[in-house]
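Colleague: I'll drop the sequence and a predicted model, then ask my questions.
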Amino acid sequence: MGVYTVKEPCPWCTATPEYVKYHDEEWGVPTDDDRIHFEFLVLESAQAGLSWLTILKKREGYRKAFANFNPIKVANFDNKMVEILKANPDIVRNRLKIESTITNARHFLAIQQEFGSFARYMWSYFDDKPIQNKWKTMAEVPATSKESDQISKDLKKRGFKFFGSTICYANLQALGFVNDHLLSCPRNKTCADLGKQFRPHWL
């Protein structure tokens, strides 16, 4: 029986309940919500050098520590707040990552000001339409793409930290810019249908 007819979830998601829930409910769903975009910017940046499972388990800790992922509030965090966050066991206690999250929040707001929304900036690299990939195996799924190279390069110029092309591509996968569910995964069709229906609010 071929890979197309056997419906099984993406193999990376089956290890833990956290992965299963994330895969089945969030991963690959396109969105134009800036709050969600900022949340994943924070989480993906924190992941650098760590497993995504580590970050998923700390997600609620991040939500509480970073003002429910409100970029305006995070952009106003000061050095005293950095010290408080560095002592918080519910997040990754890396000073550089904490400071970069605050800096990234400020640059995030600058992009909102320039483009009307951060999501609009990101979707401009895709002509406002998700890419529907048709991978058969995990070995085919890339770690980076032309778009992730372009976005990460531009964001670096704008001052963003901990958001290289690999982290950027993981972000694109998570937020539905690309549908990287395998063809054998039921979520491939679900996310493809969501992608066809997706119409950003600025259109």
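Modeller: Ah, there it is. No experiment lies behind these values; they were computed from the predicted model shown.

Colleague: from here on, contacts and neighbour counts on C-alpha atoms
Modeller: Noted.

Colleague: Endpoint to endpoint, stretch 173-189 covers what distance?
Modeller: End-to-end span of stretch 173-189 (C-alpha to C-alpha, to the nearest Å): 15 Å.

Colleague: How about residues contacting it?
Modeller: Under the criterion C-alpha atoms under 8 Å, 6 or more residues apart in numbering, residues 3-10, 24, 26-31, 37, 123, 126, 129-138, 141, 172, 191-192, 195 lie in contact with stretch 173-189.

Colleague: Likewise for stretch 150-164?
Modeller: Contacts for stretch 150-164 (C-alpha under 8 Å, 6+ apart): 44-46, 48, 97, 100-101, 103-104, 107, 122, 125, 149, 165, 168.

Colleague: are any of these buried, and which?
Modeller: 44-46, 48, 97, 100-101, 103-104, 107, 122, 165, 168 (16 or more other C-alpha atoms under 10 Å).

Colleague: Which of those residues fall in helices?
Modeller: Of the buried ones among the contacts of stretch 150-164, the ones assigned to helices by DSSP state H are 44, 45, 46, 97, 100, 101, 103, 104, 107, 122, 165, 168.

Colleague: Skipping adjacent residues, who's closest to the second one in space?
Modeller: Once its chain neighbours are removed from consideration, residue 45 has its nearest residue in residue 162; the separation is 5.1 Å (C-alpha to C-alpha, 6 or more residues apart in numbering).

Colleague: Tell me how many other residues surround the one you found.
Modeller: For residue 162, the neighbour count with other C-alpha atoms under 10 Å is 22.

Colleague: Tell me the secondary structure at it.
Modeller: With DSSP: H, G, I helix; E, B strand; the rest coil as the basis, residue 162 sits in coil.

Colleague: separation between it and residue 23?
Modeller: 23 Å.

Colleague: In this structure, which residue is most central in space?
Modeller: By C-alpha atoms, centre = their mean, the chain has its centre lying nearest to residue 171, at 3.0 Å.

Colleague: residues touching that one, list them.
Modeller: Applying C-alpha under 8 Å, 6+ apart, the residues contacting residue 171 are 40, 41, 44.

Colleague: here's the one I want to compare it with:
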Amino acid sequence: MSQSTTEKTRCRWCGTDPLYMEYHDKEWGREVHDDETLFEFLVLESAQAGLSWITILRRREGYRKAFANFDVQKVAKFDQNDVDRLLQDVGIIRNKLKVASTIRNAQLFIEIQKEFGSFDKYLYGFMPNGKSINNSNNKDHTLPARTDISDAIAKDMKMRGFKFFGTTIRYAHMQATGMINDHAYTCSFK
């Protein structure tokens, strides 16, 4: 049986879950340079630590509501009352350490914005020639869990005090925000 010419091929990892497919088709691997979106994915990716990405995608709107529409300035000012509220919020992962780290990471995010002009400039300072990497045109490319670049960024972020943001999560953040395009060679959405 031949494949229809209108049928599109996706990367295998997204499976058949409609939410996963929409994320794959419209966001994953698409280059993003605005700090608001970079902060959103920082919150979501750090929440993912130890969990599946689909678990976080299903709670994305809960995170949006719980964390002030991903407004980094507001999140950075959250206090103990906000922590208590968040730990009761069934729309997010109610992990005390992750909630506390999200607030602290927001504060550190702002410090980086002040130092570099934007979080985007900070991140792309680690990239070769300040540009994203497109692996989707390489037939033989396999998806790594980390790279030397994600190691370097994660190390620097850890030194600055970021939590729940090691090299594997850093690499996933790079994929989510298009710093790395890891769509499969055969993917129609690359």
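Modeller: Arrived safely. Only a predicted model underlies this, so the values are computations on that prediction, with no experimental measurement involved.

Colleague: Just the terminal-to-terminal distance for stretch 30-37 of structure 2.
Modeller: The straight-line separation of the ends of stretch 30-37 of structure 2 (C-alpha to C-alpha) is 12 Å.

Colleague: swap in stretch 9-24 of structure 1?
Modeller: Stretch 9-24 of structure 1 has an end-to-end distance of 9 Å (C-alpha to C-alpha).

Colleague: Buried residues of it, list them for me.
Modeller: Residues of stretch 9-24 of structure 1 classed as buried by neighbour count (16+ other C-alpha under 10 Å): 9, 10, 13, 19, 20, 23, 24.

Colleague: now, which of the residues you listed sits nearest residue 57 of structure 1?
Modeller: Taking C-alpha to C-alpha as the measure, residue 57 of structure 1 lies nearest residue 19 of the buried residues of stretch 9-24 of structure 1, at 9.8 Å.

Colleague: corresponding residue for the closest one in structure 2?
Modeller: When structure 2 is aligned by TM-score structural alignment, residue 19 of structure 1 is paired with residue 20.

Colleague: quick one: the helices in structure 2?
Modeller: 18-26, 35-48, 53-58, 60-66, 72-76, 80-86, 96-116, 119-124, 148-160, 167-176.

Colleague: ok so, going back, the residue nearest to residue 45 of structure 1 maps to what in structure 2?
Modeller: For residue 162 of structure 1, the aligned residue in structure 2 is residue 164 (criterion: TM-score structural alignment).

Colleague: I'd like the distance between its match and residue 133 of structure 2.
Modeller: For residue 164 of structure 2 relative to residue 133 of structure 2 (C-alpha to C-alpha), the value is 24 Å.

Colleague: Turn the contacts of residue 171 of structure 1 into a markdown table, columns for distance to residue 153 of structure 1.
Modeller: As requested, the contacts of residue 171 of structure 1 are exported to a markdown table (distance: C-alpha to C-alpha, whole Å):
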| residue | distance to residue 153 of structure 1 |
| --- | --- |
| 40 | 18 |
| 41 | 15 |
| 44 | 16 |
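
Colleague: what's near enough to touch the match of residue 19 of structure 1?
Modeller: Going by C-alpha under 8 Å, 6+ apart, residue 20 of structure 2 touches 14, 54, 57.

Colleague: From residue 123 of structure 2, how far off is it?
Modeller: Distance, residue 20 of structure 2 to residue 123 of structure 2, by C-alpha to C-alpha: 26 Å.

Colleague: what's the answer for residue 179 of structure 2, then?
Modeller: Residue 179 of structure 2 is 9 Å from residue 123 of structure 2, where distance means C-alpha to C-alpha.

Colleague: cool, residue 12 of structure 2 as well?
Modeller: Separation of residue 12 of structure 2 from residue 123 of structure 2 (C-alpha to C-alpha): 28 Å.

Colleague: cool, residue 36 of structure 2 as well?
Modeller: From residue 36 of structure 2 to residue 123 of structure 2 the distance is 14 Å (C-alpha to C-alpha).

Colleague: Apart from its neighbours in sequence, what residue is nearest residue 31 of structure 1?
Modeller: residue 175 (6.4 Å).

Colleague: What's the one you found aligned with over in structure 2?
Modeller: Match for residue 175 of structure 1 (TM-score structural alignment): residue 177.

Colleague: now residue 83 of structure 1
Modeller: Checking TM-score structural alignment: residue 83 of structure 1 goes with residue 84.

Colleague: tell me the contacts of that match?
Modeller: Applying C-alpha under 8 Å, 6+ apart to residue 84 of structure 2 gives no contacts.

Colleague: run the last query once more with 10 Å
Modeller: Listed by C-alpha atoms under 10 Å, 6 or more residues apart in numbering, the contact set of residue 84 of structure 2 reads 96, 99.
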